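Peer 1: Here is the input, now give the coordinates:
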Amino acid sequence: MVKLSLTNKRHHKTERSCRWAANLSNKRRMTMKRSNRLVARSAVALSLAASLTACGTASSTTTTAASSEAATETASETEAASTTENVGEDVWLPYNENLEKKRDDRDATGKNGAVASCNWYASKAGLEILKEGGNAFDAAAAVAYTLGVAEPYFSGLGGGGFMTIYSAKDDKVSVLDFRETAPAAANAQMWLDENGKMEQFSLDGVNNLGDKSVIGGLSVAVPGEVAGFEYLLDNYGSDAVSRQQIFQPAIDTANNGYVVGVTFKEELDSEYTGIAANETLSNIYLDESGLPYEVGDVIKNPDLAKTLQLIADGGKDAFYTGDMAQAMVDAVAAWGGNMTMEDLANYEVKVREPVVGHYKDYTIYSLPPASSGGTHLVEILNILENYDDMDKIGVNSAEYVHRFSEAFKIAFADRAQYMADTDFADVPLAQLTSKDYAAERYSEITDKSGSYVAVEPEELEHYATTSFSVVDQWGNMVACTKTINYGFGSKVGVPGYGFIMNDEMDDFSADPESVNCAEGGKRPLSSMSPSIVLYPDGSPYMTIGSPGATRIFPTIAQVIERMIDYNMDIQDAIDCARIYDNASENICYESGGVNPITPEVAKELQDRGHEVTDKGEWQLFFGGVQGISIGKDGTLRGGADPRRDGKALAY
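Peer 2: Here you go, the predicted structure:
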């Protein structure tokens, strides 16, 4: 059992770090104080666009909207001029005066460029690059790095992911795999005790923080994000904008601060124990009372701003070698991990051929393994194409939901049986994506709930992932999904650099017989499915992606089908209520929102033998789709999911 002590550098953080094991009682004790603050910030939210000013010295990482005026008065004029900016002047907030997520004002329309992401700051960063003459690939890097600042709980420099990109110049779709990779020393049983049970991670040998595969150093895989976006810029970026221009929005957001939204607050509360246990993370994300910040607070991260500047100046090597790499290795080792400098130096982006499928003459490009997402996205749509009336039965009717449910269950059966990193296992991609195979599987479906040959699928990945889409005026397209896995990843912060290491090792199986077992140099199975869709004539139609763990490809399949079969606008298709099923044979559904699953439909599904679970409305469980469609007249329509904090922007 790992036994480590916490070292504190700042006096006012000492008490916080020492009392992390008692955090729940602290939260109860301060309920009244927090309630009063919440009321104040609710009022502030209404006038934030006019009054929010983030001020303070570099060592002060946060301020609240309500206290910004006082902070301004206490800062010197020199400090204020050099370190602050009115972050509230044009901030789009994803919540209303009641601190409820907005259900509208998510989409955007333009002719020259569009960005859709899970965070307004990131969408704004990408749009700025497009307006300055950069292409979609330049903008994608700006979006990605800004997401790591303003949405640090879902992705960042310490994570990885995938991109599906379309180069208009080459008329070619490619996949960039920058998925995290197991350290060379990793093995399938490194988290298990002598009885084969998952060990718990503890800093003091007494208080457990969680499974070792989820929190601590042994949960950390070698990150790929920086390598991925450096590869993108080196091979597809333009000369119209400089590296400094691309990085500047993220740097400014880290230095000047960003507003905490509802989703951010939910993640802070959910992951509080782990955050409080790590000095680096607690210094950034907890207030002076040692508690999570509230909606409406402004968080700054000057260490991350400095880190981004180092990468802007030094490229990939600044991250994977030298002082920054050593800091990562040391931080992971201090929490019991086994990642080395060699692991970092040896990381490589893999350029892969996309999985290609067709649905009613539309062409779909998506991810190959190690992601299962693209393969099973194509498989699901292939199965549904065998019905000649999908466009007539009505969205979210009982028959519609039943068909999707059965297609999902078949896909998950095949996923559990076959899917893994193709560098380590043979995966029958041609079979799984073929029309003949889909027709064979379709023939097994009846009007009753069916069971299909498979083991229960592992719940790989967390919903704590992010996604974005970019389209530029030349027709270049990027669909990207990236992650640090669970909220705030492994809870291992990198001291002095301001970012969080992933806990992607949890996406492997601890079973050495599994095709997805952990091995050194291997990439874990994923469900990520950033996709590009072409019209029947071969011209670009949409770029789309979503977070959401194993719900990713089922969610994307529903949005694509509704746009093609029901001619839905992309925002309408995103808003529409969703379902999910896997080999557990339990349909999870949204009973509220747009086109909800009604009680009558739920009853009919039960009569057909389905188990059903009502998830309510607008649930984060069902992902957060971000996409852009291209009309035949060239109009760009960006759509962003109201289940997250997303916003599309266009011009």
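Peer 1: C-alpha only now, for contacts and for neighbours.
Peer 2: OK.
Peer 1: show me what contacts the residue lying closest to residue 328 once chain neighbours are set aside?
Peer 2: Sequence neighbours aside, residue 494 is the residue nearest to residue 328 in space, at 5.8 Å (criterion: C-alpha to C-alpha, 6 or more residues apart in numbering). Neighbour list for residue 494: 280, 327-328, 331, 500-501 [criterion: C-alpha atoms under 8 Å, 6 or more residues apart in numbering].
Peer 1: what does residue 359 give?
Peer 2: 381-382, 385.
Peer 1: any idea how far it lies from residue 350?
Peer 2: To residue 350, residue 359 is 27 Å away according to C-alpha to C-alpha, to the nearest Å.
Peer 1: Could you do residue 513 as well?
Peer 2: 26 Å.
Peer 1: between those two, who's got more neighbours?
Peer 2: residue 350 (14 against 9; other C-alpha atoms under 10 Å).
Peer 1: Now the nearest residue to the more buried one once chain neighbours are set aside: which helix or strand?
Peer 2: Of all residues not flanking residue 350 in the chain, residue 177 sits nearest, at 5.0 Å (C-alpha to C-alpha, 6+ apart). Taking DSSP states H and E as the definition, residue 177 sits inside strand 172-178.
Peer 1: For that strand, name the packing helices and strands.
Peer 2: Secondary-structure packing of strand 172-178 (3 or more C-alpha pairs under 8 Å, 6 or more residues apart in numbering; DSSP states H and E): strand 160-167, helix 225-236, strand 350-352.
Peer 1: could you pull out the strands for the stretch 551-651 of the chain?
Peer 2: 579-580, 586-589, 611-614, 626-630, 636-640, 647-650 (DSSP state E, counting those that start in this stretch).
Peer 1: Serialize those strands to CSV and add fields for distance to residue 161.
Peer 2: Below are the strands of the stretch 551-651 of the chain laid out as CSV (distance: least, C-alpha to C-alpha, whole Å):
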stretch, distance to residue 161
strand 579-580, 23
strand 586-589, 26
strand 611-614, 30
strand 626-630, 16
strand 636-640, 20
strand 647-650, 21
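Peer 1: Proceed likewise with the subsequent sequence, for comparison:
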Amino acid sequence: MIRDNFSNMQSVRKNVVTVENGGVVAAQHKHGAQVGADILAAGGDAIDAAIATSFAMGVVEPWMSGPAGGGAMMIYRADEDRTYCITFGMRSPAGLDVADYPLSGEGVAGDLFPWARVVGDRNQIGATAIAVPGTVAGMGLAFDRFGTMPWRDLVSPAAKLASGGLSVDWYAALIIASSTRELAKNPTAAETFLEDGHWPTIAGWTALSDKRINLDRMAATLQRIADKGAREFYEGDLAAEIVADVRDAGGCLSLDDMKSYQAILSDPLATSYRGGMVYTPPAMTAGENLAECLEILSHQDFEGTSPGADAYGAYVDALKTTYKRRLRDMGDVDDSRAPACTTHFSVTDRHGNMVAVTQTLLSIFGSKVVLPGSGLLMNNGILWFDPEPGRPNSLAPDKRCLMNVCPAIGQHKDRRFAIGASGGRKILPAILQLTSCLMDFDMTLEDAFHQARVDFSGGDTVIIDQSLSPDIVAALGERHRCVTTRRTAFPYAFACPAGVLRQGNINQGMTEIMSPWGDAVAEHRDGS
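Peer 2: Presented below is the predicted three-dimensional model:
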């Protein structure tokens, strides 16, 4: 069955960024990518640039990610010809009491997951939704193990960005407007993002606006992290201030939670595919689901230079298989209504090192709590847990959160690539199809990102890009409940990917073609 949401068609193109003997950063916000590219130009490598980009993205997209979030990163070291994984997912506080999250009996919650609703949405909004953050620890571990430039030089650019404030363009205004009611419940969040309890005004139809949101407190916090190191966030005076502010707001985060938090460096999952390799994060991510999908696809042969009906059918079948297992065994429940509330960026340098990072606050604006001392927007990682007991992902104290992130590094023939995406459950389908485009069909990075995608995220409906040929749409409709829709700038019916690719000494970067904010930026050295 096919339901068509739109009848007219449009075509959008975005150019791939290419550089010879230089590095590239591809991110969901060009200003964040520029910070990473500047680090490459200053002599840093891909890991240095990724650390700098991570902190910068928390400034230019504060509703997506930040120091008080979590995620995962994949690292390829060209000098070792080896791939590593660093996971820095959030954890529930050790002092969390499940009894503080009673079920209301009022049906299904309305945010990312269709859990049973908790009284007062305590697992979703406010300080009771805050989990132990991991992003700063993840970047700190990457620096300790692989960093080449001074830590201060990597974090200070984000502090400088924050000191200039957040530009309120139409997208920022729209995102703030979508969360105004919840932001208004927290005094510091309201003071930071709202104007007299309302979303900020922007310019008229034909005018430009220089309106900026003051992020001075965040800037000062980032500079403290730059000056004192990553563990200041977990063990120093800053950690004590964060804990005090969270507890004053009603949360249960403790200093012991912060001090005991450690990111994890491990070997990735390694999946052989089409004579190449794909590396993904291990447990508590969607990495093992991507590996399962690739194993299923490996038993089929596809013809042509781009995916046809057989390939798209195989994608959906593989996704249905892995989501059935994920929802049953890993405890993660689907809701394809969820907006993209994560960020992803990928980096490659002139030496061939690569990094893919996905980081998140979970919901848009996380818990909708901004701490008065640090100015940090806090996560709502507790929402990742099912509030009903007796399930694989049920809420409990001192427990790792199950994430949808799936940064990946692949190698096929003479090419290597690093990709990932934001978009909740839509991440896995996007990364599966991009990987197939690059490895099954030897497509260019540019063509792979422009290739129409389908989405199946564990519900009962396959979402199809309406630009696919009628034959492919009809073939999928014969076997699945389908809906066609347009690939647009907002909202995203599909995930929002970013990736880099290296072939010889040529590096390329590409971001989601419909995102006007995402872009790839090449390093520029004087005289190059």
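Peer 1: TM value for the aligned chains?
Peer 2: Superposed pair, TM-score by TM-score structural alignment, normalised by the length of structure 2: 0.88. Supporting alignment: 499 aligned residues with a C-alpha RMSD of 2.8 Å.
Peer 1: Quick check: which of the strands of the stretch 551-651 of structure 1 is nearest to residue 62 of structure 1?
Peer 2: Closest approach to residue 62 of structure 1 among those (C-alpha to C-alpha): strand 647-650, 23.8 Å.
Peer 1: Who are the packing partners of that closest one?
Peer 2: strand 108-110, strand 114-117, helix 120-131, strand 636-640.
Peer 1: ok, now how distant is residue 484 of structure 2 from residue 477 of structure 2?
Peer 2: 10 Å.
Peer 1: Have a look at the two and say which one is more surrounded.
Peer 2: Using other C-alpha under 10 Å as the criterion, residue 484 of structure 2 and residue 477 rank with residue 484 on top: 22 against 19.
Peer 1: which residues touch the aligned partner of the more buried one in structure 1?
Peer 2: In structure 1, residue 484 of structure 2 lines up with residue 614, judged by TM-score structural alignment. Going by C-alpha under 8 Å, 6+ apart, residue 614 of structure 1 touches 588-591.
Peer 1: picking that back up, compare the strands of the stretch 551-651 of structure 1 and report which one is nearest to residue 316 of structure 1.
Peer 2: strand 626-630 (27.5 Å).
Peer 1: Superpose on structure 2 and give me the mean offset of that closest one.
Peer 2: For strand 626-630 of structure 1, the mean deviation from structure 2 after alignment is 0.6 Å (mean C-alpha distance after the TM-score superposition for structure 1).
Peer 1: and that strand, which stretch of structure 2?
Peer 2: Aligning strand 626-630 of structure 1 against structure 2 (TM-score structural alignment) gives residues 498-502.
Peer 1: Where do the helices of the stretch 101-250 of structure 2 begin and end?
Peer 2: Taking DSSP state H, counting those that start in this stretch as the criterion, the stretch 101-250 of structure 2 contains helices spanning 135-146, 151-163, 170-178, 180-183, 187-193, 216-228, 232-235, 237-248.
Peer 1: ugh, typo on my part, it should be the stretch 401-550 of structure 1
Peer 2: Using DSSP H, counting those that start in this stretch, helices in the stretch 401-550 of structure 1 cover 429-432, 435-442.
Peer 1: follow-up on the earlier one: would CSV of the helices of the stretch 101-250 of structure 2 with distance to residue 396 of structure 2 be doable?
Peer 2: As requested, the helices of the stretch 101-250 of structure 2 are exported to CSV (distance: least, C-alpha to C-alpha, whole Å):
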stretch, distance to residue 396 of structure 2
helix 135-146, 21
helix 151-163, 34
helix 170-178, 30
helix 180-183, 25
helix 187-193, 28
helix 216-228, 30
helix 232-235, 22
helix 237-248, 19
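Peer 1: To residue 517 of structure 2, which of those helices lies closest?
Peer 2: helix 170-178 (9.1 Å).
Peer 1: contacts for the closest one?
Peer 2: 193-194, 198-202.
Peer 1: Check which residues of that helix are buried.
Peer 2: 172-173, 176-177 (16 or more other C-alpha atoms under 10 Å).
Peer 1: can you put the residues you listed in CSV and add distance to residue 63 of structure 2?
Peer 2: Shown next, in CSV, are the buried residues of helix 170-178 of structure 2 (distance: C-alpha to C-alpha, whole Å):
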residue, distance to residue 63 of structure 2
172, 9
173, 12
176, 9
177, 12
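Peer 1: and which of the residues you listed is nearest to residue 355 of structure 2?
Peer 2: Using C-alpha to C-alpha, those come closest to residue 355 of structure 2 at residue 172, 27.4 Å.
Peer 1: what residue of structure 1 matches up with that closest one?
Peer 2: Match for residue 172 of structure 2 (TM-score structural alignment): residue 264.
Peer 1: I'd like the distance between its match and residue 251 of structure 1.
Peer 2: For residue 264 of structure 1 relative to residue 251 of structure 1 (C-alpha to C-alpha), the value is 19 Å.
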